[in-house]
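Chemist: output the structure for:
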Amino acid sequence: MSLFDNYFAFATTVFMGLLAIVNPISAIPVFMELTSYMDKKAKRNIATKSVIIAFCIILVFSVAGKLIFHVFGITLAALRVTGGILVFVIGYEMVRSKEDSTKSMKLGDQPVKADQGISVAITPLAMPLLAGPGTITTSMSYSAAKDVTHLAIVMLVYGVICYITYLLFIGGERIVKVIGTNVMMVITKMMGLILAVIGVQMLALGIKELLNL
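Modeler: Predicted structure coming up:
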């Protein structure tokens, strides 16, 4: 029972951490803008490709994390410190941001056609929105010091988040109409606060591990 509790607690921590970083709700306006000139079939196709590509990116970095550490001589403690700083900065920017994040992601005034879907799915949707530096660092940090079971949990949790993101993309227009832009901004800032706290926790743990080396 205690083993199950440990796995459940780990899964919960990973879910909250990755959910705060990915923040799929804040990605809805970006998806809607990039696919505004497409039909429903094209939008669904892009949503599917973006989450699959993002999942593959995180899978590669999570599985190859130990190998990357060995090749470049990186320690988990150093990764935690760097990742903690990075995650905190991302969270801080989300909290203090006064402008719509979609403005920074705007690709121009030219309409996006359906045959451009794969490039849009890769960037900016898959990377950096769904699998950005913060997500990669966090997933590697959660996976590197754990066994295969914990790695599987990380990927399962991220897979669930990708599926949630897919559903949010598909129902984006209805969601914005229901909750409104202001509520979405509040949710984004709450996620940013959670993210900043997680970053501080990662930083503190990394510093503690470095001091004990």
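Chemist: okay, CA-based contacts and neighbour counts for the rest of this
Modeler: OK.
Chemist: what's the single longest helix in this structure?
Modeler: Ranked by residue count, the top helix of the chain under DSSP state H comes out as helix 172-211.
Chemist: quick one: the helices in this structure?
Modeler: Using DSSP H, helices in the chain cover 2-22, 24-34, 40-63, 65-72, 76-96, 102-105, 117-120, 133-144, 148-170, 172-211.
Chemist: out of these, nearest to residue 127?
Modeler: When these are compared by C-alpha to C-alpha, helix 40-63 sits nearest residue 127, at 6.8 Å.
Chemist: what's in contact with that closest one?
Modeler: Residues from elsewhere that reach helix 40-63 (C-alpha atoms under 8 Å, 6 or more residues apart in numbering): 35, 114, 117-118, 120-122, 125-127, 130-131, 135-136, 139-140, 143-144, 151, 155, 158-159, 162-163, 165-166, 169-170.
Chemist: any of those buried? List them.
Modeler: If you count burial by 16 or more other C-alpha atoms under 10 Å, the buried members of the contacts of helix 40-63 come out as 35, 114, 117, 120-122, 125-127, 130-131, 135-136, 139-140, 143-144, 151, 155, 158-159, 162-163, 165-166, 169-170.
Chemist: the structure of the following sequence is requested for comparison with the preceding one:
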Amino acid sequence: MELNFREMLTVGMVLFAVIDIVGTIPVIVDLRKRHGHIESEKAALVAGLIMITFLFVGEEILNLIGIDVNSFAVAGAFVLFFIALEMILGIRIYRDEESNSASIVPIAFPLIAGTGTMTTLLSLRAQYQTVNIIIAIVFNIILVYAVLKSSAKIEKILGKNGLNVVRKAFGVILLAIAVKLFASNVKALFV
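Modeler: You can find the predicted model right below:
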């Protein structure tokens, strides 16, 4: 168990890119409008707990239920694909009429601690020290919390048109990530 700042920085940057909390601001703003108040602390803590738990037992859980990492990643690609379509086309596919809060679903899971993040964690675990990954997760959760907490201010700064531009742009980026995640994992399903 060795603390390594370079590893923490590398893992932190990879997780920041995969979580893409800045890109999800339009989704968070939209969810806040639909559901009212978003509990930033709850969403950040649950997402962090999911990520750390999955880091230790994710592969075992998948093996236990007979799912390989590639299948999990392909499923995650579909989830990201549909979220991206919602962002780009301005349509609503995911409907959860009974929920009065979006803090856990869909913010903590699958938006922050989604299948892309979980698949990435399994890959990182093979390359880096666990303690450095955990520190990088905590750092990212602090950033997630800060963005969730200040989403109303960010919305005011960007304005309606700015949010629409960011939503569409990050929707395209999310769509590209979904396609890449699908393409890099679907081949392994048929080998």
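Chemist: TM-score for this pair?
Modeler: After superposition, the two chains reach a TM-score of 0.73 (TM-score structural alignment, normalised by the length of structure 2), with 186 aligned residues with a C-alpha RMSD of 3.6 Å.
Chemist: quick one, what contacts the closest residue to residue 175 of structure 1 other than its chain neighbours?
Modeler: Spatial nearest neighbour of residue 175 of structure 1, chain neighbours left out: residue 168 (7.7 Å); criterion: C-alpha to C-alpha, 6 or more residues apart in numbering. By C-alpha under 8 Å, 6+ apart, the residues touching residue 168 of structure 1 are 24, 25, 28, 175.
Chemist: from residue 83 of structure 2, how far out is the equivalent of residue 168 of structure 1 over in structure 2?
Modeler: Aligned by TM-score structural alignment, residue 168 of structure 1 pairs with residue 147 of structure 2. Separation of residue 147 of structure 2 from residue 83 of structure 2 (C-alpha to C-alpha, to the nearest Å): 19 Å.
Chemist: one more: residue 153 of structure 2?
Modeler: In terms of C-alpha to C-alpha, residue 153 of structure 2 sits 23 Å off from residue 83 of structure 2.
Chemist: quick one: which of those two has more around it?
Modeler: residue 83 (23 against 11; other C-alpha atoms under 10 Å).
Chemist: how many residues are close by the aligned partner of residue 172 of structure 2 in structure 1?
Modeler: Residue pairing (TM-score structural alignment): residue 172 of structure 2 is matched to residue 193 of structure 1. When neighbours are counted by other C-alpha under 10 Å, residue 193 of structure 1 registers 21.
Chemist: equivalent analysis for residue 88 of structure 1, please.
Modeler: 25.
Chemist: what's it aligned with over in structure 2?
Modeler: Using TM-score structural alignment, residue 88 of structure 1 pairs with residue 81 in structure 2.
Chemist: cool, residue 129 of structure 1 as well?
Modeler: So, by TM-score structural alignment, residue 129 of structure 1 is matched to residue 107.
Chemist: same check, this time on residue 50 of structure 1
Modeler: Counting by TM-score structural alignment, residue 50 of structure 1 corresponds to residue 43 in structure 2.
Chemist: list the contacts of the most centrally placed residue in structure 2.
Modeler: Central residue of structure 2 (C-alpha atoms, centre = their mean): residue 112, 3.0 Å from the mean position. Counting by C-alpha under 8 Å, 6+ apart, residue 112 of structure 2 makes contact with 19, 20, 21, 47.
Chemist: the closest residue to residue 125 of structure 1 other than its chain neighbours - how many residues pack around it?
Modeler: Excluding its sequence neighbours, the residue lying closest to residue 125 of structure 1 (C-alpha to C-alpha, 6+ apart) is residue 50, at 5.9 Å. Counted with other C-alpha under 10 Å, the neighbours of residue 50 of structure 1 add up to 28.
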